[in-house]
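In: Next input, structure requested:
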Amino acid sequence: MFTDKLREGATGPAAKILFGIIIVSFAVAGVGSYLIPDRNEEPVKVNKVKIPEYELENQVRLEKNKLERQFGKQFFEQQMAADENFNNKFKATILEKMINDEVLTQLIARDGIEIPAAIVKAKIKSMPEFMVDGKFNQEQYEKVLAMAGFQSPDVYGEALRNDLAKETFLKPVIDGEFALPGEVSHLAELLTENRTYTMVNVNKAKFTENVTVSDKEIADYYEANKNNYLQADKVKFSYIYLTSEDVKSDVHYTDDDLLNYYNLHSEIYTVPEKREISHILLTGDDAMEKAKEVKAKLDAGADFAALAKQYSQDPSSAQNGGKLPAFASGNQDKNIANASFALVKPGDVSDPVQSDFGVHIIKLNTIIPATSKTFSESKDDVIRRYVKQQSQEVFLDKRQIVSDISFENPDSLDLAAKDANASDKEHPSETVKVQVHDYIASDAKDLPFPFSEKSVMDKIFDPELRETGVNSDVIELGQNAFVVVHIEDYVPKTPKKLEDVKDEIRADISAEASKSKVDEYVNGLLASLSKGESLEKEAASGMITIDSPRTISRLDNKVDEEVSKNVFELAHAEKGNINFGRYTAKNGDVYVLILDSVEQKTEQDASRDDFLTQQISVMKSRADNFVLIDSARADAKIEYNRTKKYLKTSSDKGE
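Out: Next up, the predicted model:
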């Protein structure tokens, strides 16, 4: 949701920030409509409301960034290795979430729920993402919105309004569920149950020691399985890659332009008035009374620095006579700042002032007047800022031109580059270039940016682009970069030569042979266990390794998650007996789990039960939420675009 984007913008590295671009779609009238391929880019319609492809791409990128930060950069490579269709499934899952959000938005609109602008404004001003030193800061607000990809505060405000409407709509569902005492106690029993198990690991290496593979077996296996040993397919393509840095040379300006920028942003070049003070801090229930006593001594002529050393409970300043560093009014506690800036001249002392830290007596030491840099002094910085700002606008203009022209003229990128370079008739440029990349293999590693991006490689090897021979759509690469590709030539996958894969085939044949032997051996182990026989003899032979018994609970996070899951799926055995099961790990290792004992001993724990009560209520609320969304989906007309490869195996809902 948009709040996830916001927090990405507020805390994540700028290179990972997503940027939403609205691509204007249009139809070309007359003969042109017969010349341009029909490219329906929208993946789905919900009651005739389109969910655009670019919004889906943004959400996919956001979710990928979150998962990569949580599980590491290799997460998606590992998933793709396990399932070549993982990327399509991941994208389809994100789309389903967006459909759920849209049907809920439409349901809320029909119910007439509206959030007043005042509530939205108050919410924005209370959000920590937009605060500096505990206070709302307009510059921070705009900075975070820009990093998160919101094109304007109005766009963000509308998104926040929608989110608040959903919270209001769902509040009765969230607040209406509760947990029964029996449910809490049953869940507590499950969570605190201790299970003792023994893990038996099968040494696979023992089953490959005597496996021999002849050259004839290798040749026969190769002929039967050629398609398993393929040379990666390759693509040659042309492309336009552009960043906002590339177009800085296309920014032209006069001194008047710079002066206008300087005047509009004068606050950047102004250092506000500061005040240097000393204070005496007093804390405790009687702080105000003590402060009045100290103030009386000051009024009688006592030395402020001496009293600060004697009475102040701010150890960092007391020994220095209570002196604090100079500060501007917005960079200090509100009450302290107000009292400090109310003092007229150096030497003035305030009455006792209450703050979150205690009670203060403040003495004004120095007034540091506000200062401003002249336009001449600031010119270099003005140029830098102006060029940076304008280059973003030039970049957006050129990106839109490339997007439009490459769509209207799908057979080549040349005209798109030409028109983008001619966008400023007074200053034509050669910034936008069509480049040709030599053949690149689909399994290539360590590619330079932008070809290291999965979204770019997906387009380069997109069979639809290859078959139609058209330009790709604009591929967004964050806020300040994009790429468009056109496939020039394609070399399909071809079988590798037998000599190049002999060792690989030998290993595959050995693995298949050992797997069959392992299966047979493990079945024998299970038969022995079912008869109550010991496995010590097998352990002594080196065929298996028996770990020491281990006791775990469902809350134990020091055990492999898959092993823990399997342990707790084993059924309880009758007293004096054991239960066991055979499992295969993700890496192919085979192991047997023996459940030795189960101990249920739930102790009273009020804080735990309060937590479980809350969690059960949340789970019930989520279930209600799913029912609500399923009902809304059932009443909606959801039309999927089946030309999208990530939707070709999805089943329509609500049609």
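
In: use CA for all of it now, contacts and neighbours both
Out: Fine.

In: Ends of stretch 491-499, what's the gap?
Out: With Cα to Cα, to the nearest Å as the measure, stretch 491-499 spans 22 Å from end to end.

In: swap that for stretch 401-416, sorry
Out: 7 Å.

In: for stretch 467-481, same thing?
Out: 27 Å.

In: Sticking with Lys89, tell me its helix or strand.
Out: helix 86-111 (DSSP states H and E).

In: helices or strands next to the helix or strand that that helix is followed by in the packing?
Out: Next in sequence after helix 86-111, counting helices and strands by DSSP H and E, comes helix 117-126. With contacts taken as 3 or more Cα pairs under 8 Å, 6 or more residues apart in numbering; DSSP states H and E, helix 117-126 sits against helix 153-175.

In: buried ones in the helix it packs on?
Out: Residues of helix 153-175 classed as buried by neighbour count (16 or more other Cα atoms under 10 Å): 156-157, 159-166, 169-170, 173-174.

In: To check against the first, give me the structure of this:
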Amino acid sequence: MLFHRMRKSMRPMMWAILIAFAASIPLMYGRSVLQRRGEKPLMEVNGEPISYASFAQSFQSTYERYYQLSEGRVSPEMERYLRYQVLSQLLNYELLWQEAKKANIEVSDEEIVSQIRKIMETYPSREAFMRTLEFRKIPYPEFKRSVAKQLTMNELIQRIRDGVGVTEEEVRSYWMMENEKIEAEYILIKRENYQKEVKVTQEDTKDYFRTHTEEFRAPERVKLNYVGVAPEDFEDGVKIPPSTIKDYYQDNLTQYQIPERRRASHILIEFSPEATEEEKEKAREEIENIQSKLQDGVDFATLAREYSQDSTSAEKDGDLGFFSYQQMVPSFSEAVFNLREPGEVTEIIESPFGYHLAKLTDIESAHTRTFEEVSDQIEVILVKEKADALAQEEAQRVKSELEEGRTSFQEYGKEHPERAGSSPYFAVDETVEEVGWAPEFNQTAFSLKKDEISRLIRTSTGYYVLGLEEKKPSYIPDFAEAQEVVREALIAERAKELAEQKAELVKSEAEKGMSFSSLAQEHNLEYERLEYFNRKGRIQEIYGQDREKFIDLTFSLPVGKIGEVLALPGGYYLIGVTGRNLPWEEFTKQKGQFRQNLLSQKRNIFFEEWLGKIKEKAKIVDNSNLFFSP
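Out: Presented below is the predicted three-dimensional model:
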């Protein structure tokens, strides 16, 4: 089950999010934010308040980073998502800090100073780093305490994860799941192909309607008048003074600071964290032998291709590309960043992955992107920001005039036909074509009363003001109105029954020894033969969870065995496995890397579950609904 869960998980593990969040704490928060007297906290975690001001500082930093990356394209949906992420991270951060204090974890002053030095190394100079603290109004002692807090939580996370190991059997199973290939064939029986065989009478249709009446209920629908103001309409008229662009650059200088990056090639001889002393000694002998060859003048790239057990980089002469200090494990980064000139080779490095030799091939110095490099990008951001504000201002003005009766949707539409519109009747889960998919638009529309003017709604296309013209309540139609839809539903259900019966018949004939290809030909069914593929292989026209069901069933079958009929939206699948390939001779070579990958994934899952249990036990008071609209 562990491997199945890891394979199915599509989202990043929470521990990675938390560590990334913790790493940014010193510069995101800066000084402590005190709760103002009498102010309700945004959230309480076991009695400890999280203030709105604390959230605002974190959210602003996160929002600005995303705004820069997306060049100002921040939809309301994305803004809500970022808000949720920051709230979740603040909650997790507080829980971790409380647990770290319970565990009496302490970090030494030397560790704190060392971490601060590493952070400073990502800046062009010590002075640039101190200017950043000053700009963010973070006193150095507060920054130091934040670093200590971060290190304490990291130690807690590491202790929890270090308590997890993997067995030899788990590694074998994981390797098998990643490397096993099978050859298979299937017959597909599509339901719609049997609809032409279904004959239904008027009486059949009426009987079906009587027994399934509620299924044909018509949903509540509304018809709207609306005004939509798009920020893009204002962009051409926005002029940003050069001084404003320059001020933005100076105020956000840290966003344009690029830390020193180095390019290196490496040779890796693996051993697992659980390796015996004998296994580690054998790996040491191998890397020392390679080191001797280097000292005798053998080309590093040649040795990397021949000996490195990092297959991905070995194919590229060991090249790892450019990386910053913090992108690699500490022991590796420390060795590479201590080299002075391209061409130099490190001594033997020990890391959680094994033993390395690394050759420095290039250095990209730390630098700040110049104003000239980024001024155009900044101007685009500021233009979009100003245009958005103008659009919001115009929409708010129209809203006020509508509420005060100084204009109507129709009158405004005569002056600005491109902004005003009237919707057809639509249900809450349907889309107004001119607006696009906008859940908040729909939810607001269905909450309105007759002649009520909505609040301002932000969608991905602009700001909207709505007015309800008419609402049709949900109702059950009479048979005459629903007759055609009912008839189609009845035909589809009976066709499904016929397809299922056909699938069972074909299965029984296949089990008697008839080949899939001949059965498909005899019954005029679709047949497909799948050449050897692994669990990640593409299956034609089967996606998502349906593909997982297909893969799970297929890989569970022995060679020559036919599976139970698999019902998917595309039809009924009859699957047989004709061959299986499992290159066990490769297992020994790849075992170390697979052990490391499995251990990392298993630790991630364990930490996520641990944090979930802590959260379940915690007393959490969430007041965020008082601060944000839904």
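
In: Just give the TM-score of the two.
Out: The TM-score (TM-score structural alignment, normalised by the length of structure 2) is 0.49; 425 aligned residues with a Cα RMSD of 6.5 Å.

In: what's the helix holding Lys89 of structure 1 packed up against?
Out: By 3+ Cα pairs under 8 Å, 6+ apart, helix 86-111 of structure 1 packs against strand 44-46, helix 53-71, helix 75-82, helix 153-175, helix 606-635.

In: And these: which comes nearest Val483 of structure 1?
Out: Evaluated over these, closeness to Val483 of structure 1 peaks at helix 53-71, with 13.8 Å, by Cα to Cα.

In: From the contact counts, what lies against the closest one?
Out: Using 3+ Cα pairs under 8 Å, 6+ apart as the contact test, the elements touching helix 53-71 of structure 1 are helix 75-82, helix 86-111.

In: Now with 10 Å, please.
Out: Contacts defined by 3 or more Cα pairs under 10 Å, 6 or more residues apart in numbering; DSSP states H and E place helix 53-71 of structure 1 against helix 2-11, helix 75-82, helix 86-111, helix 454-460, strand 475-476.

In: Just the buried residues of the helix or strand just after the fourth one, please?
Out: This points to helix 454-460 of structure 1. Along the chain past helix 454-460 of structure 1, the next helix or strand (assigned with DSSP H and E) turns out to be helix 463-468. Within helix 463-468 of structure 1, the residues that qualify as buried by neighbour count (16+ other Cα under 10 Å) are Leu465, Arg466.

In: So which other helices or strands are in contact with helix 463-468 of structure 1?
Out: Secondary elements touching helix 463-468 of structure 1 (3+ Cα pairs under 10 Å, 6+ apart): helix 454-460, strand 481-491.

In: nearest to Phe341 of structure 1, of the helices and strands packed on helix 53-71 of structure 1?
Out: helix 2-11 (32.0 Å).

In: now the closest one against helix 153-175, angle please.
Out: Orientation check (axes from the mean of the first three to the mean of the last three Cα atoms, to 10 degrees): helix 2-11 of structure 1 against helix 153-175 gives 120 degrees.

In: got the angle for helix 2-11 of structure 1 vs helix 53-71?
Out: Calculated by the same axes, to 10 degrees, helix 2-11 of structure 1 forms an angle of 60 degrees with helix 53-71.

In: Tell me the helix or strand right after helix 2-11 of structure 1.
Out: Next element after helix 2-11 of structure 1 (DSSP H and E): helix 32-35.

In: burial measure for Asn65 of structure 1, as a count.
Out: Counted with other Cα atoms under 10 Å, the neighbours of Asn65 of structure 1 add up to 19.

In: Would you check that it makes contact with Asp4?
Out: No - at 11.3 Å, Asn65 of structure 1 does not count as touching Asp4 under the criterion of Cα atoms under 10 Å.

In: which residues do the two both contact?
Out: Here Asn65 of structure 1 and Asp4 have Gln59 as joint contacts, going by Cα atoms under 10 Å, 6 or more residues apart in numbering.

In: Put together CSV for the helices and strands packed on helix 86-111 of structure 1, with distance to Ala305 of structure 1 on each row.
Out: Listed next are these as CSV, based on distance: least, Cα to Cα, whole Å:
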stretch, distance to Ala305 of structure 1
strand 44-46, 72
helix 53-71, 52
helix 75-82, 61
helix 153-175, 49
helix 606-635, 50
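
In: Ok, which of the ones you listed comes nearest Ala513 of structure 1?
Out: Closest of those to Ala513 of structure 1 is helix 75-82, at 21.9 Å (criterion: Cα to Cα).

In: mind listing what's buried in the closest one?
Out: Phe76.

In: Show me what that helix is packed up against.
Out: helix 53-71, helix 86-111.

In: Could you tell me the angle between that helix and helix 53-71?
Out: Using the same axes, to 10 degrees: helix 75-82 of structure 1 against helix 53-71 is 100 degrees.
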